[in-house]
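J.: The sequence isn't on hand, but the structure is:
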């Protein structure tokens, strides 16, 4: 049974529902069956409200010097069932699991995400208090998704026809764990603009996890989310493109990438929790514009501004794009100086996606 704490967000999945809808409508019988099983499982998990507290390390861990921050990872094997967490196959410091790429990719991805938040932001795991990092691989039967359920990561193997295993892309792992950080700091509602901002922040940090691991500059990075997830049967490069939202895929089975990159094309919809995976393209592109304008590594300036904004008390659960943009601009001015190159880049980045800011907005 999938455990869930009702005080937290519903499970947060990497694969948008509109992709599964496309497969259910246009795929082969096998592809449709896998998509429908995935949708059924996802809908069930979202509906569950089991009163079980997420283990908190806040009262169990004394402050740890930054140089001593270390992850505590455990990887479980679900044996293609839907019982969580499953059987332990690798614990912290243990050897690689022979012949199991998913288990080893999950272990390495959890470590890379922990190291990114620790090294760049001095953060001690998801809750900044040493929370252990658990992940289950080989979940379900051809399960086409990965999700964070407020307690752990869960990865499906994909159907092998349209999707590879969901541990294959480091930015997916970073994205899902970042949902935990967002939940802990901003608590953004998973609906409409706050939900799209939630998804965007997860993409921002997921992309930076990958860039940090590869020491990529902002201008050299691909800015793709889910690169490698599609098999060769899909006409697409990734689930999303922060560089050019709307261009990630155009396939007769899964459909066309619906993301806008400008407020003129904002999608008003009741599906996808009010378009959380769709309209996230707008703040995604704003961050891309800021990071590439500033150059260097995305996490050094743009990432710091976005992280500080996420942690700012002015960002409340119902925060939309404009309020978040105002906070980033204010933080850029406070950190780097009013009228600085950094603050001007933030103004320009938001303006490029149709969110113009004035000094009086701050």
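T.: Looks like it came in fine. Values in this document were obtained by computation on a predicted structure and should not be read as measured data. Numbers count the residues shown, from 1 in each chain.
J.: For the rest of this, base every contact and every neighbour count on C-alpha atoms.
T.: Noted.
J.: Residue 86 touches residue 136, doesn't it?
T.: Yes - the pair residue 86 and residue 136 qualifies as a contact (Cα atoms under 8 Å) at a distance of 6.8 Å.
J.: quick one: which of the two has more around it?
T.: residue 136 (27 against 19; other Cα atoms under 10 Å).
J.: what distance separates the helix or strand hosting that one from the centre of its chain?
T.: Secondary structure assigned from DSSP states H and E places residue 136 in strand 133-137. From the chain centre to the centre of strand 133-137 is a distance of 16 Å (Cα atoms, centre = their mean, to the nearest Å).
J.: again with stretch 138-154
T.: On Cα atoms, centre = their mean, the centre of stretch 138-154 falls 14 Å from that of its chain.
J.: and the end-to-end length of it?
T.: 8 Å (Cα to Cα, to the nearest Å).
J.: Nearest residue to the middle of this structure?
T.: The centroid of the chain falls nearest to residue 175 when counting by Cα atoms, centre = their mean (2.3 Å).
J.: Work out for me the element it sits within.
T.: Secondary structure (DSSP H and E) places residue 175 in helix 170-185.
J.: Next SSE downstream of that helix?
T.: Per DSSP H and E, the first helix or strand lying C-terminal to helix 170-185 is helix 192-214.
J.: Which secondary structure elements does the helix or strand just after that following helix sit against?
T.: Per DSSP H and E, helix 192-214 leads on to strand 224-225 as the next helix or strand towards the C-terminus. If you count contacts as 3 or more Cα pairs under 8 Å, 6 or more residues apart in numbering; DSSP states H and E, strand 224-225 packs onto helix 192-214, strand 240-241.
J.: for comparison:
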């Protein structure tokens, strides 16, 4: 299968940047060009990384390193803060450092995972990446965070769900390498939204009932046509022209890869809504742990997995975790009902 259109994108989807560029936003057009360069770099980085698909805690403690790109396109340009070091005079440096730490804390406390690779991988961030760069992106072994243009988007390092979302793309890279197209790509985006919003609720002391379930609401600028990039509670309502859907009836298997890689952002709304419906019943942390556990079932969630296969893996993990007393006894029913509400179904597994 051709990989021509299957580069993973940044936090701001390429199709949205294209729409903004067509409306005359020059920074959106420049961001598209830069993002394409980064996507190509990421593919090379990923090829050179050793696969470490480890579930659990190793002894090595990850370190946080924050670099200032000084509005250039250079990675690891100027080290401005590292693990245990003093505060920077730059608020963005400190906020990014803290948010990376909170993400690692959530991984360890709630998911029993030691950093991105499960083995204590350092978390490297590059702030002030390029000038007016309207995106944040995982580059295979580090983060690049733009300042935004101040109009459509503001600094992306200021948002915990952005930082956690992009770091989680790294987790998927090590766990099951979901291909970035169609349903598997939508699952890739979905899992980053799941962990991103779970970390945000953890940091803000929210619950499934008190959270607003918006993604990217803290990085939209005064001239953005809406309140956020996505809504997990009500997909398709985040901004004017939001293309996300909330039901599998609206899935188009023939959507070309040139259009959002076959709909990876459009269709992530389907499992996003199912996760929301699950979380309000059993709690966000329990739901996130269930999803994370299921994501390790590589026999079912393979690189080209479908929504139905993801549901099968989640149901299987739910049965196992319920049997161990780690999830409420109604979890399987809750998950099955949640996915049925968005048009996805699978048989309930029987533990042997």
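T.: Ah, there it is. Bear in mind that the values here come from a model prediction, so they are computed numbers and not experimental data.
J.: circling back: structure 2: matching residues for the helix holding residue 175 of structure 1?
T.: Here helix 170-185 of structure 1 aligns to structure 2 at residues 160-175, judged by TM-score structural alignment.
J.: can you count the residues close to the counterpart of residue 232 of structure 2 in structure 1?
T.: Mapped onto structure 1 by TM-score structural alignment, residue 232 of structure 2 lines up with residue 242. Number of residues near residue 242 of structure 1 (other Cα under 10 Å) recorded here: 28.
J.: try residue 182 of structure 1
T.: Neighbours of residue 182 of structure 1 (other Cα under 10 Å): 21.
J.: so who does the aligned residue in structure 2 for residue 148 of structure 1 touch?
T.: Residue correspondence to structure 2 (TM-score structural alignment): residue 148 of structure 1 is matched to residue 138. Going by Cα atoms under 8 Å, 6 or more residues apart in numbering, residue 138 of structure 2 touches 10, 42, 144, 166-167, 169-170.
J.: Generate CSV for those residues, with neighbour count as supplementary columns.
T.: Shown next, in CSV, are the contacts of residue 138 of structure 2 (neighbours: other Cα atoms under 10 Å):
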residue, neighbour count
10, 23
42, 20
144, 30
166, 25
167, 29
169, 25
170, 22
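J.: which of those still touch in structure 1?
T.: Among the contacts of residue 138 of structure 2, the contacts conserved in structure 1 (both residues aligned by TM-score structural alignment, their matches' Cα atoms under 8 Å) are 10, 144, 166-167, 169-170.
J.: Reformat the residues you listed as TSV; add distance to residue 70 of structure 2.
T.: Formatted as TSV, these follow (distance: Cα to Cα, whole Å):
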residue	distance to residue 70 of structure 2
10	20
144	12
166	21
167	22
169	25
170	24
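J.: So the match of residue 232 of structure 2 is in contact with residue 226, correct?
T.: No - if you go by Cα under 8 Å, residue 242 of structure 1 and residue 226 don't touch, sitting 11.3 Å apart.
J.: Give me the common contacts of these two.
T.: Between them, residue 242 of structure 1 and residue 226 share no contacting residue, judged by Cα under 8 Å, 6+ apart.
J.: Quick check: closest non-adjacent residue to residue 34 of structure 1.
T.: residue 142 (5.9 Å; Cα to Cα, 6 or more residues apart in numbering).
J.: Report how many residues lie close to the one you found.
T.: Around residue 142 of structure 1 there are 24 residues (other Cα under 10 Å).
J.: Test my guess that residue 78 of structure 1 contacts residue 135.
T.: No - between residue 78 of structure 1 and residue 135 there is no contact under Cα under 8 Å: 10.0 Å.
J.: so what sits against both of the two?
T.: residue 85.
J.: And those two? Which one has more around it.
T.: residue 135 (25 against 21).
J.: What lines up with that one in structure 2?
T.: Residue 135 of structure 1 maps onto residue 125 in structure 2, by TM-score structural alignment.
J.: how far away is its match from residue 65 of structure 2?
T.: 6 Å.
J.: May I see the buried residues of stretch 316-329 of structure 2?
T.: 316-322, 327-328 (16 or more other Cα atoms under 10 Å).
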